[in-house]
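> My questions concern the predicted model and sequence given below.
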Amino acid sequence: MKPVAGQQSQLRIIAGTWRSRRFGFSEQPGLRPTPDRVRETLFNWLSGHVEGARCVDPFAGSGALTLEALSRGAAWTLACDTSREVVNTLRGHLQTLGCDRAEVRQQDALTLLATAPAAPFDLAFLDPPFRQDLLAPACAALENNGWLSADALIYTESECRPSELASPANWSLHREKRAGQVWYCLWQRNA
C-alpha cells in the first residue's frame, strides 16, 4: 500500500540517550525512512565511530538517521531536505529533545553539496529518493567539495547494487547488505 501525502507515520530511535523515543512525521512523495532493522545494522557497523563525530545528512527525510546519530553521541549533525514540512517537523523533534547539536536546512541536497563546508564531516548519510539519479552526483560532490574528513565513512542506500554505483576512486566498500529491494552500504574514504 502506498503512503498518502500528509498521512502520519512514526519512527523509533533504536539506541542511545533517546532510546525508544517515537516521533511522528508526515508521508511525502519519495520519503522512505530507513527501517529499524537496517538502522540497527548500520549503527552496529558504525560502532565506535559515531561518538563525537560530525555528521551530514543531505537527504534527511524523516530524520531517522540524524536522530539516531545524535542519540548515540554525534557531536554535530547537518541535515537538509527540500520539503518545508519535513524540515519543520525535524526541527520540532530536535526542540522536543532539547538538542542544540544539529542544524536543519531547507535546501536541495546537491545545491548544499556544491559548496565547501566550514569544516569536513566524519560521517555522511546518503539516502536520496530512488530513481532520480541523485546518489552518484551526491557522492562526487561530497568528495570533490571538501565535505569529508580524511578517513570519513559514507553510508549509501539505493535501489542498485554497490558495484553499479560510480563511487569516487578513493572510496572502498567496507560493508554491504540487501533488504528487499534496497541495497545499503558503508564506504570508507581513503585520503
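Arrived safely, thanks for sending.
> drop to CA atoms for contacts and neighbour counts, all remaining ones
OK.
> Could I get the full set of helices for the chain?
Here the chain has its helices, by DSSP state H, at 36-45, 64-71, 84-97, 109-113, 135-144.
> Against that first model, consider the following:
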Amino acid sequence: MSNKGNKGSFRIISGKYKGRKFEFLPSKDLRPTPDRLRETLFNWLGQVIDRKTCLDLFSGTGSLGLESLSRGAQKVTFIEKNFEHFDKLKGYVKTLDAIEKISIINKDVLAWLDETNDEFDLIFVDPPFYEQLAEKVLLKIKTKSLLAKSGNIYLEVEKDLDLSFLKMDWEVIKETCSGRKQYLLLKEK
C-alpha cells in the first residue's frame, strides 16, 4: 500500500465499542485484518472471548485485540515493534474506557516471548509476510506453555506458506483463504 496521504480505517464490528472507527496511514507493513474476515474469525470463536485473556502479536493497528476487548475480553496485551504503529495504537486505546484491561508493549515479538511466562486464552499471530516468523512464534508459544489448556491461536499468514510445521503440535480447527492470505484457527494437540 502506498502512502499518498490517504487514510485507511477499520471499525469494531460488535460488542461494547461496535461501530467505533479508527483511522491509520497506509503502510506496506500494515495489513489490518479486513472487517469481513474479522467477523468470520469471531463467528468461529463464538462466545469464547468473554472474560478471556488475549495476546495480539505483531499488533499493527490492533484491530484483532480491540475487537476482542469490545466483545468482553478480560485483558488484552498488544505487542508491536514498529514505534509509529505502537504510538498510534496507544492513541486508539486512550479513546476507550478500558485502560485497566489493556497492556501495549513496544518490543520485538520474539524477544518479548523469550521474556514472558504469562498464559493466554487466545493468541493472535499475524506476522509480516515472507519473514518465516510464524513457525518460530508458534514454537516459542508451545515450548513456554503460553497458551491456556483450552485456548486457541488465530494465525494469519501468506497463502503460499508451507504449513507442514503445524502437523506435529497443532490441530487446525477452521481455515479459509482470501486473496494472498490464509487464515487458520488452531488448538494445541
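Good, I have the coordinates. Bear in mind the structure is a predicted one, so any value in this text is a computation, not a measurement.
> where does the TM-score land?
Once superposed, the chains reach a TM-score of 0.93 (TM-score structural alignment, normalised by the length of the second structure), with 188 aligned residues with a Cα RMSD of 1.7 Å.
> if we can go back for a sec, let's have the helices of the first structure in CSV, adding distance to Trp18 of the first structure.
As requested, the helices of the first structure are exported to CSV (distance: least, Cα to Cα, whole Å):
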stretch, distance to Trp18 of the first structure
helix 36-45, 14
helix 64-71, 5
helix 84-97, 8
helix 109-113, 27
helix 135-144, 29
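> of all these, which lies closest to Gln28 of the first structure?
helix 84-97 (8.3 Å; Cα to Cα).
> whereabouts in the second structure does the longest strand seen in the first structure align?
Counting residues, the longest strand in the first structure under DSSP state E turns out to be strand 148-158. Mapped onto the second structure using TM-score structural alignment, strand 148-158 of the first structure covers residues 147-157.
> distance between the longest strand of the first structure and the chain's centre?
On the basis of Cα atoms, centre = their mean, to the nearest Å, strand 148-158 of the first structure sits 10 Å off its chain's mean C-alpha point.
> Report the buried residues of it.
Leu148, Ser149, Ala152, Leu153, Ile154, Tyr155, Thr156, Glu157, Ser158 (16 or more other Cα atoms under 10 Å).
> Stretch 75-82 of the second structure too?
For stretch 75-82 of the second structure, using 16+ other Cα under 10 Å, the buried residues are Lys75, Val76, Thr77, Phe78, Ile79, Glu80, Lys81, Asn82.
> Tell me which residues touch the third one, please.
What that stands for is Thr77 of the second structure. Listed by Cα atoms under 8 Å, 6 or more residues apart in numbering, the contact set of Thr77 of the second structure reads Cys54, Leu55, Asp56, Gly65, Ile102, Ser103, Ile104, Ile105.
> can you do 10 Å?
53-57, 59, 62, 65, 101-105, 120, 123 (Cα atoms under 10 Å, 6 or more residues apart in numbering).
> Same question for Leu45 of the second structure.
Glu39, Leu122, Asn152, Tyr154, Lys174, Leu185.
> quick one: which of the contacts of Thr77 of the second structure is nearest to Asn6 of the second structure?
Nearest to Asn6 of the second structure out of the contacts of Thr77 of the second structure is Gly62 (Cα to Cα; 19.4 Å).
> where's the most centrally placed residue in the first structure relative to Asp57 of the first structure, distance?
Residue closest to the mean C-alpha point of the first structure, counted by Cα atoms, centre = their mean, is Phe125 at 3.2 Å. Look at Phe125 of the first structure and Asp57 of the first structure: by Cα to Cα, to the nearest Å, they are 5 Å apart.
> correct me, but Arg105 of the first structure touches Glu85?
No: if you go by Cα atoms under 10 Å, Arg105 of the first structure and Glu85 don't touch, sitting 11.5 Å apart.
> anything in contact with each of those two?
Arg91.
> Between these two, point out the one with more neighbours.
Higher neighbour count among Arg105 of the first structure and Glu85: Arg105, with 21 against 17, using other Cα atoms under 10 Å.
> how much space between the closest residue to that one other than its chain neighbours and Glu103 of the first structure?
Leaving aside its chain neighbours, Arg105 of the first structure sits nearest to Cys80 (4.7 Å; criterion: Cα to Cα, 6 or more residues apart in numbering). Going from Cys80 of the first structure to Glu103 of the first structure by Cα to Cα gives 8 Å.
> repeat for Arg12 of the first structure
20 Å.
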